[in-house]
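# Have a look at this prediction, sequence included:
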Amino acid sequence: MSTIITRRTLLAGAAASAALPLAGARAQAPFGVGFVYVGPVGDHGWTWTHDQGRKAVEAAYGNKVKTSFIENVAEGPDAARAIRQLAQAGDQLIFTTSFGFMNPTIQVAKQFPKIKFEHATGYQRAENVATYNARFYEGRAVIGTIAGHMSKSGQAGYIASFPIPEVVMGINAFHLAAKKVNPNFKTKVIWASTWYDPAKEADAAKALIDQGCDVITQHTDSAAALQAAEQRGVFAFGQASDMKAFAPKAHLSAIVDDWSGYYVKRVKEAMDGTWKSGDVWGGIKDGMVKLAPYNDAVTPAARAAADEVQKGIVAGTLHPFTGELKDQKGTLRLKAGETASDEILSKMDWYVDGVQA
């Protein structure tokens, strides 16, 4: 059972609830789970994958739960209104799924101490606020390895959304992996300043291709960049989900976000009373980050190298951020053999040497 929350449905639901006998309503009421999305559920990227997780919750618990969501919520003050709307509608567990929802989530959580909240990609927690994230940079290391093998020009274009640590570490991980294959590799970045704007994403891809990039990757959510790459005859990687259907020739692989297991687990804990606040950061080993099947165009050498990176990450023998590492200004960030701690990664605001951004 699911609901797309609007002001009209919220008022109608309140009126209907008032007409029911209180005891009966409490006895039959399913557990309410709400989701706040930054983009549309049809973006086939970030928001789409979170909504697949919501659907997994419905499939797991049937009529024991009632899920609802609000899509296209702008980061900032508007987010607080959306989160509060779900809380007032009776949801008992609310997932807010974008970095810019962090402060609004904390703000609303203070007003509703009996409701549980979970914020994706953030770092502020409270007794009733947990955080969760995925190690997307691990997937970036895999596709960076493929890019290093597949690029003939030695140049990749990277369409970035906003300069937050999650995005910056992805750029760095991609570039470092490609540079291991080709020491002269260049990664050129264009900031789109949006999570989802197909027109801007396509324009950014075309601009990067015009600059000589023959591989395009992205940290934005539509398939427009892939389609632009397909039209121009270059390779590209999908974002958050397998986007092969949109560009079957260009699409080499994609980082696939899988939130289903986490959402099903946390809803169960909230329902049975074992839920606790905390921080979860899952990666390839945990199944939160996966790689879409490789395109047939991916060479045997690229496949083998990418598979080795995945195996090393899972085994703990390979960390995408291992020194010696210097930033763009030549400042030493990691000593030889040193690996980046989670604290360093979560605050990353610098580019590795060689990134053109």
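Nice, thanks for sending it over.
# For the rest of this, base every contact and every neighbour count on C-alpha atoms.
Fine.
# Return the distance of the helix or strand containing M102 from the chain's centre.
Assigned by DSSP states H and E, M102 belongs to helix 102-111. Computed by Cα atoms, centre = their mean, to the nearest Å, the separation of helix 102-111 from the middle of its chain amounts to 21 Å.
# what does it rub up against?
76-77, 79-80, 83-84, 96, 115-117, 119, 122-126, 128-129 (Cα atoms under 8 Å, 6 or more residues apart in numbering).
# Filter those down to the buried ones, PyMOL style.
Entered in PyMOL, the line below selects the buried ones among the contacts of helix 102-111, by 16 or more other Cα atoms under 10 Å:
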select buried, resi 79+80+83+84+96+115+116+117+119+122+125+126+128+129
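# Give me the neighbour count for N172.
26 (other Cα atoms under 10 Å).
# Give me the helices and strands touching the helix or strand that contains W281, please.
Following DSSP H and E, one finds W281 within strand 279-282. Packed against strand 279-282, as judged by 3 or more Cα pairs under 8 Å, 6 or more residues apart in numbering; DSSP states H and E, are the following elements: strand 129-134.
# Please enumerate residues in contact with the helix or strand following the strand it packs on?
For strand 129-134, the following helix or strand on the C-terminal side (DSSP H and E) is helix 136-150. With contacts defined as Cα under 8 Å, 6+ apart, helix 136-150 is touched by 154, 156, 166, 169-171, 173-182, 185, 215, 237, 253-255, 283-284, 289-291, 298-299, 301-303, 305-307, 309-310, 313, 320.
# Please pick the buried ones from those residues.
Counted by 16+ other Cα under 10 Å, these give 154, 156, 166, 169-171, 173-179, 181-182, 185, 215, 237, 253-255, 283-284, 289-291, 298, 302-303, 305-306, 309-310, 313, 320 as buried.
# In helices only, show me these.
Using DSSP state H, the members of these that fall within helices are 166, 169-171, 173-179, 181, 302-303, 305-306, 309-310, 313.
# residues in contact with K206?
The contact partners of K206, by Cα under 8 Å, 6+ apart, come to A228, A229.
# Please point out which parts of stretch 52-64 sit buried.
Q52, G53, R54, K55, A56, V57, E58, A60, Y61.
# how near is the last one to A25?
Here the criterion is Cα to Cα, to the nearest Å. By it, Y61 lies 19 Å from A25.
# cool, K276 as well?
27 Å.
# what's the residue positioned nearest the centre of the chain in contact with, if anything?
Centroid-nearest residue in the chain, with Cα atoms, centre = their mean: W46, separated by 5.3 Å. Residues near W46 by Cα under 8 Å, 6+ apart: G39, D221, Q239, A240, S241, D257.
# ok, second structure coming up, stack it against the first:
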Amino acid sequence: MKFTTLMASAALALGFAGTAIADGHEKTKVGFVYVGPVGDGGWTYEHDKGRLAVEAEFGDAVETVFVENVAEGPDSERVMTQMALDGADLIFTTSFGYMDATNNVAAKFPDVKFEHATGYKRLHPNVSTYSARFYEGRAIQGHIAGSMTESNIIGYIGSFPIPEVIRGINSAYIHASRVNPDVEFKVIWVYTWFDPAKEADAAKVLIEQGADVVLQHTDSTAPQAAAQEAGNVITFGQASDMGQYAPFPRVSSIIDDWAPYYIARTRAVMDGTWESTDTWDGIGAGMVGIGEITDAVPEKVREEALALKASLADGSYHAFTGPLNKQDGSPFLAEGETADDGTLAGMNFYVEGIEGEIPQ
């Protein structure tokens, strides 16, 4: 994703104009680094809703700043450094590819707290990580997709072949194949989080290959628009509700709700209780929401999907429950066994039944 230097400079100039004073006390300054535009309708849009929730919760006691469209790589380190230099007390870095940059900058600013989304490295005491169990939502999507496909071909638009995305593909396939053993998954990797043109092209290719259901782990609404144009193709909102395409083709969605976490972590900085932690919450904790299942979904399937949601939420069911094999036929989970978090966090293999190779 390209980063526009002029836009970034303007945002920095406006956002970092100095720490304001409220009631004689310094405001807590909270920064957000975004991989896409706040208007993407998906991932970054939901993170920015969380930022606005922080402002609504704390009012004049906080100042929030953000920079959007920040490429994963050296430029993200520059943006984080500038935020820290300009007085940020807490910085949320909201994409997997910011992981090393977050830790590099944290080492230089030990008094600033850093929160990295979807990563696994906490190399310094001022770094925390947080993510959501998106794979729980993928299980529900897979159940609906497997139940509703008529072609038995489900397309999946993957962003990058990292564990988070691979977990989602596996979870969707497991639950689609359990209700429809004839289902086939076709995966296209686009190597971007947000590129509407690439996402639309991928959706069109999958539809041409016979997919009548398209899932995505990318951030724009372009696949929804491509499916709408094609006609009888079902989609699911990613990261945000994408409800403008409901009741069809978008029949439900995974909604990322970051607001409670952002409020809690900002409060911890303000009251001095912030500690370095790993957080990985799902449907039960409310970090993963399931958008309305529309009337385009048969009532029986809808009831089954809601029952699956309830069992995931209360912990009576785990999305990765055996018997399951790996793609090569070797055992993964025995009957009734569930995957541990370490295995899920590092998942780098497909489950049995998914064709094709994971790019290296």
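Yep, that arrived. Keep in mind that what you see is a predicted model, and the values were worked out from it rather than measured.
# Please work out the TM-score for the two chains.
Between these two chains, after superposing, the TM-score reads 0.94 (TM-score structural alignment, normalised by the length of structure 1); 349 aligned residues with a Cα RMSD of 1.9 Å.
# could you pull out the helices for structure 1?
7-19, 22-28, 46-61, 77-88, 102-111, 136-150, 165-181, 198-210, 224-232, 260-272, 300-315, 342-346.
# Turn the ones you listed into a markdown table, columns for distance to A336 of structure 1.
A markdown table is the format used below for the helices of structure 1 (distance: least, Cα to Cα, whole Å):
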| stretch | distance to A336 of structure 1 |
| --- | --- |
| helix 7-19 | 56 |
| helix 22-28 | 61 |
| helix 46-61 | 35 |
| helix 77-88 | 43 |
| helix 102-111 | 35 |
| helix 136-150 | 19 |
| helix 165-181 | 15 |
| helix 198-210 | 33 |
| helix 224-232 | 37 |
| helix 260-272 | 35 |
| helix 300-315 | 19 |
| helix 342-346 | 16 |
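# about what we covered before: so where is the helix holding M102 of structure 1 in structure 2?
The aligned range for helix 102-111 of structure 1 in structure 2 is 99-108, by TM-score structural alignment.
# after superposition, how close is that stretch to structure 1?
The superposed stretch 99-108 of structure 2 is, by mean Cα distance after the TM-score superposition for structure 1, a mean 0.3 Å from where its aligned residues fall in structure 1.
# ok, so of the contacts of W46 of structure 1, who is nearest N72 of structure 1?
G39 (4.3 Å; Cα to Cα).
# Structure 2: which residue goes with that closest one?
Under TM-score structural alignment, G39 of structure 1 pairs with G36 in structure 2.
# Please apply the same query to F69 of structure 1.
Under TM-score structural alignment, F69 of structure 1 pairs with F66 in structure 2.
# how much space is there between its match and V127 of structure 2?
Distance from F66 of structure 2 to V127 of structure 2, by Cα to Cα: 19 Å.
# Also I166 of structure 2?
Distance from I166 of structure 2 to V127 of structure 2, by Cα to Cα: 25 Å.
# And for W189 of structure 2?
From W189 of structure 2 over to V127 of structure 2 (counting by Cα to Cα), the distance is 30 Å.
# what's the answer for D75 of structure 2, then?
19 Å.
# separation between Y261 of structure 2 and G50 of structure 2?
Look at Y261 of structure 2 and G50 of structure 2: by Cα to Cα, they are 8 Å apart.
# How many residues are close by the closest residue to R303 of structure 1 other than its chain neighbours?
Excluding the flanking residues, the one nearest R303 of structure 1 by Cα to Cα, 6 or more residues apart in numbering is I146, at 7.1 Å. I146 of structure 1: 29 surrounding residues under other Cα under 10 Å.
# What of the one 3 residues further on?
Summarising burial for H149 of structure 1: neighbours were counted as other Cα under 10 Å, giving 23.
# quick one: what's aligned to it in structure 2?
Per TM-score structural alignment, H149 of structure 1 is aligned with S147.
# what do you get for F162 of structure 1?
Checking TM-score structural alignment: F162 of structure 1 goes with F160.
# surely its match meets V187?
No - with contact defined as Cα atoms under 8 Å, F160 of structure 2 does not reach V187; the gap is 11.4 Å.
# ok, now how distant is the spatially closest residue to G36 of structure 2 that is not a sequence neighbour from S76 of structure 2?
Spatial nearest neighbour of G36 of structure 2, excluding adjacent residues (Cα to Cα, 6+ apart): N69 at 4.3 Å. Taking Cα to Cα as the measure, N69 of structure 2 falls 10 Å from S76 of structure 2.
# before we move on, back to that, please list the members of the contacts of W46 of structure 1 that lie in strands.
Q239, A240, D257 (DSSP state E).
# Can you get me a residue count around the residue mapped onto the second one from structure 2?
Okay, so that is A240 of structure 1. Using TM-score structural alignment as the criterion, A240 of structure 1 maps onto A239 of structure 2. A count of neighbours around A239 of structure 2, defined by other Cα under 10 Å, yields 28.
# Identify the residues contacting A239 of structure 2.
By Cα under 8 Å, 6+ apart, the contact set of A239 of structure 2 is G42, W43, E46, D219, S253, I254, I255, D256.
# among these, which recur in structure 1?
Counting by both residues aligned by TM-score structural alignment, their matches' Cα atoms under 8 Å, structure 1 reproduces these contacts from the contacts of A239 of structure 2: G42, W43, E46, D219, S253, I254, I255, D256.
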